[in-house]
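Participant: Build me a model from this:
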Amino acid sequence: MSAALATNTFPAATLAVTNPWASRSLTLPSLGNLDAYISAVNRMPMLTLEEEQSAGRRLRDDNDIDAAGQLVMSHLRLVVSIARQYLGYGLPHGDLIQEGNVGLMKAVKRFDPEQGVRLVSYAMHWIKAEIHEYVLKNWRMVKMATTKAQRKLFFNLRSKKQGFRSEALDGDTHREAFSDGEVEIVARELKVKPEEVREMETRMSGGDVVLDPSPSDDGEERFGPIAFLADATHEPSAMIESAQRDVLATEGIANAMGELDDRSRRIVTERWLKVNDDGSGGMTLHELAAEYGVSAERVRQIEVAAMKKMRKALAEFA
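Facilitator: So this is what the prediction gives:
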């Protein structure tokens, strides 16, 4: 079933689905498609409370695969219904159903009939969770929502915008962006900052852009947006600034260190300029204090005075 959904087609001949709890069978046309699948699952019989609890106990206690099949097959229509709610993200309906079916199977595996909750209520969380994860991974190349608050904002922003547009009194129902007042309302309702609402709206309104397109079919080279991006590393002022930094980092630092006495130079070197092979720095304040026979606070004072003198020397050098 999963392979069929992935391509929105079904195997040749017939797909026979045997109903183990009612001795019924369901066949699909030899050239079936997603519509045929949806029609088929909508004809699958629903389980009564007693049948559902009985199947759940057999699966839990005896690992009965037929019982798992009953629970999954009778709730496939629920997956179709939930997946339809996410068609606005531009992803294939069959893929949404496929991911929802994965969530349904996870719910069936964890379902406990003794909790007093029907599987339809328990499975909705797992189905939506799998679909949410699929949407976030495939809607854009760059992942957009990483925190719980961002994920909630992502999946509520579209419905909030549609609600505002339907309530618009000025007739401007085609306005895309949120107004400042609407941003404040959304941020307050979803418990996020207004800046996060504006940022998510901007990211959702844009699309993926191929910076470096592949060659055309006739072999001619095509130019993409990357060909028109400025190279800041070769901008004249940036090159001059980089050269000045290099001079300050070499000759300037050497000149400033020459203004210090031996002890101050040693402290600055250990505290700021020394890097060991393992990536660690030089000596700590306490280690230097023990070496010179003074307190750590005195070493800190010497370091502050030395850095002040070096900044003055660097300013004069520049």
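
Participant: Going by C-alpha atoms from here, please, whenever you check contacts or count neighbours.
Facilitator: Will do.

Participant: all helices of the stretch 151-300 of the chain, in order?
Facilitator: Ranges of helices within the stretch 151-300 of the chain are 180-190, 194-205, 236-247, 253-257, 262-268, 285-292, 296-317, based on DSSP state H, counting those that start in this stretch.

Participant: With mean neighbour count as new columns, can those helices be given to me in JSON lines?
Facilitator: Shown next, in JSON lines, are these (neighbours: other CA atoms under 10 Å):
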{"stretch": "helix 180-190", "mean neighbour count": "15"}
{"stretch": "helix 194-205", "mean neighbour count": "15"}
{"stretch": "helix 236-247", "mean neighbour count": "12"}
{"stretch": "helix 253-257", "mean neighbour count": "18"}
{"stretch": "helix 262-268", "mean neighbour count": "17"}
{"stretch": "helix 285-292", "mean neighbour count": "15"}
{"stretch": "helix 296-317", "mean neighbour count": "15"}
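
Participant: Make CSV from those helices and add distance to K137 to it.
Facilitator: Listed next are the helices of the stretch 151-300 of the chain as CSV, based on distance: least, CA to CA, whole Å:
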stretch, distance to K137
helix 180-190, 22
helix 194-205, 14
helix 236-247, 38
helix 253-257, 49
helix 262-268, 49
helix 285-292, 48
helix 296-317, 49
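
Participant: how about this one, so we can line them up?
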Amino acid sequence: MTNPSQSLALSNTALTAAISNPGALGTIEAYIAAVNRLPVLSAEQETELGKRLRDAADLDAARELILSHLRLVVSISRQYLGYGLAHADLIQEGNIGLMKAVKRFDPDRGVRLVSFAVHWIKAEIHEYIVRNWRMVKIATTKAQRKLFFNLRRMRPDGQTLDPAQVDAIARELNVRPEDVSEMEVRLTGRELALEAPQDDEDAFAPVSYLSDDGMQEPSNVLERRAADALQGPGLGKALEMLDARSRRIVEARWLQDDGGATLHELAAEYGVSAERIRQIEAAAFKKMRAALAG
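Facilitator: Have a look, this model is predicted:
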């Protein structure tokens, strides 16, 4: 029978593997439940582990420090669920920040790891959100990032800001009023797919009206050039690969302006059956396709 200490070791082993992939335990709920069962370190234990990591590069000490603070990452990540990103992904990025904090942790400064790690965890989550929230990056400067993560909270009831509110937010965040207005527009702008959904043929998407008729799309240009080549020099070269009878049949059937000859008309001309003309035609096409492909 497995004793409690062995169970904790097994749990820690599984969690260690799940740090980079919170979904590895099955569900995010299972991960959070396992994290919340881990014991919290005392200040003395934390200091001892920090010194072992700093002085002896003890990876087991680093693992214990990380595992004991995984619940902190879960707690912080919940604050960013409103951005439409998966909770597991937010936790994963926060865990990266926690690992960076543990690597830089100095136990002699008298600061608990929890206080030191908050900055690194939030920094990684912020970077992930800005990088993935939209295809078009909306927060590229320090001021824009500050507005991105604060403006939603500061907008009263999500309503459009009036000039006085814009000025008040700008003063509080120490940014320019025009930066506040610009970020408000970018945050409230409705996203629109470039192409219509595949299951909605009647949808009128931007791709239908944003194209410039005066500019030829590159793939269409190449396709047209290839078609011209096949109908001109390419076709002539392919016909030259045929014997006289096969070439006559192809030209009579398919290269005439008046609709071309029928199988029976060519069968009478060569004194064979219509089926034999069809076989010769098929063999000719096979040779021509090979010539055109080459």
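
Participant: quick one on the thing from earlier: how about the helices of the stretch 151-300 of the first structure, which one is nearest D112 of the first structure?
Facilitator: helix 180-190 (32.3 Å; CA to CA).

Participant: The closest one corresponds to what range in the second structure?
Facilitator: Mapped onto the second structure using TM-score structural alignment, helix 180-190 of the first structure covers residues 163-173.

Participant: For that stretch, which outside residues touch it?
Facilitator: Contact with stretch 163-173 of the second structure is made by K146, L147, M154, R176, P177, D179, V180, S181, as judged by CA atoms under 8 Å, 6 or more residues apart in numbering.

Participant: To V102 of the first structure, which of the helices of the stretch 151-300 of the first structure lies closest?
Facilitator: helix 194-205 (26.5 Å).

Participant: Tell me how far T147 of the first structure lies from N156 of the first structure.
Facilitator: T147 of the first structure sits 14 Å away from N156 of the first structure, taking CA to CA, to the nearest Å as the criterion.

Participant: how big's the offset between the match of helix 180-190 of the first structure and the first structure?
Facilitator: With mean CA distance after the TM-score superposition for the first structure, stretch 163-173 of the second structure departs from the first structure by a mean of 1.1 Å once superposed.

Participant: Give me the distance from that stretch to the chain's centre.
Facilitator: 35 Å (CA atoms, centre = their mean, to the nearest Å).

Participant: ok so, going back, would you point out the most distant pair within the contacts of stretch 163-173 of the second structure?
Facilitator: Maximum distance among those (CA to CA): 15.6 Å, for M154 and R176.

Participant: now the strands for the stretch 51-200 of the second structure?
Facilitator: Taking DSSP state E, counting those that start in this stretch, the stretch 51-200 of the second structure contains no strands at all.

Participant: Mind checking which residue lies nearest the centre of the second structure?
Facilitator: N132 (7.8 Å; CA atoms, centre = their mean).

Participant: quick one: contacts for the residue opposite it in the first structure once aligned?
Facilitator: Residue correspondence to the first structure (TM-score structural alignment): N132 of the second structure is matched to N138. Under the criterion of CA under 8 Å, 6+ apart, the neighbours of N138 of the first structure are L91.

Participant: Could you check which of T147 and N156 of the first structure has the larger neighbour count?
Facilitator: N156 (13 against 9; other CA atoms under 10 Å).

Participant: E287 of the first structure and R300 of the first structure: what is the separation?
Facilitator: Look at E287 of the first structure and R300 of the first structure: by CA to CA, they are 12 Å apart.

Participant: same deal with L71 of the first structure?
Facilitator: Using CA to CA, L71 of the first structure is found at 71 Å from R300 of the first structure.

Participant: Apart from its neighbours in sequence, what residue is nearest K137 of the first structure?
Facilitator: Distance criterion CA to CA, 6 or more residues apart in numbering; nearest residue to K137 of the first structure, sequence neighbours excluded, is K143 at 6.3 Å.

Participant: I meant W126 of the first structure, not that one.
Facilitator: G103 (4.7 Å).

Participant: so that neighbour touches A129, yeah?
Facilitator: Yes - G103 of the first structure is in contact with A129 according to CA atoms under 8 Å; the separation is 7.1 Å.
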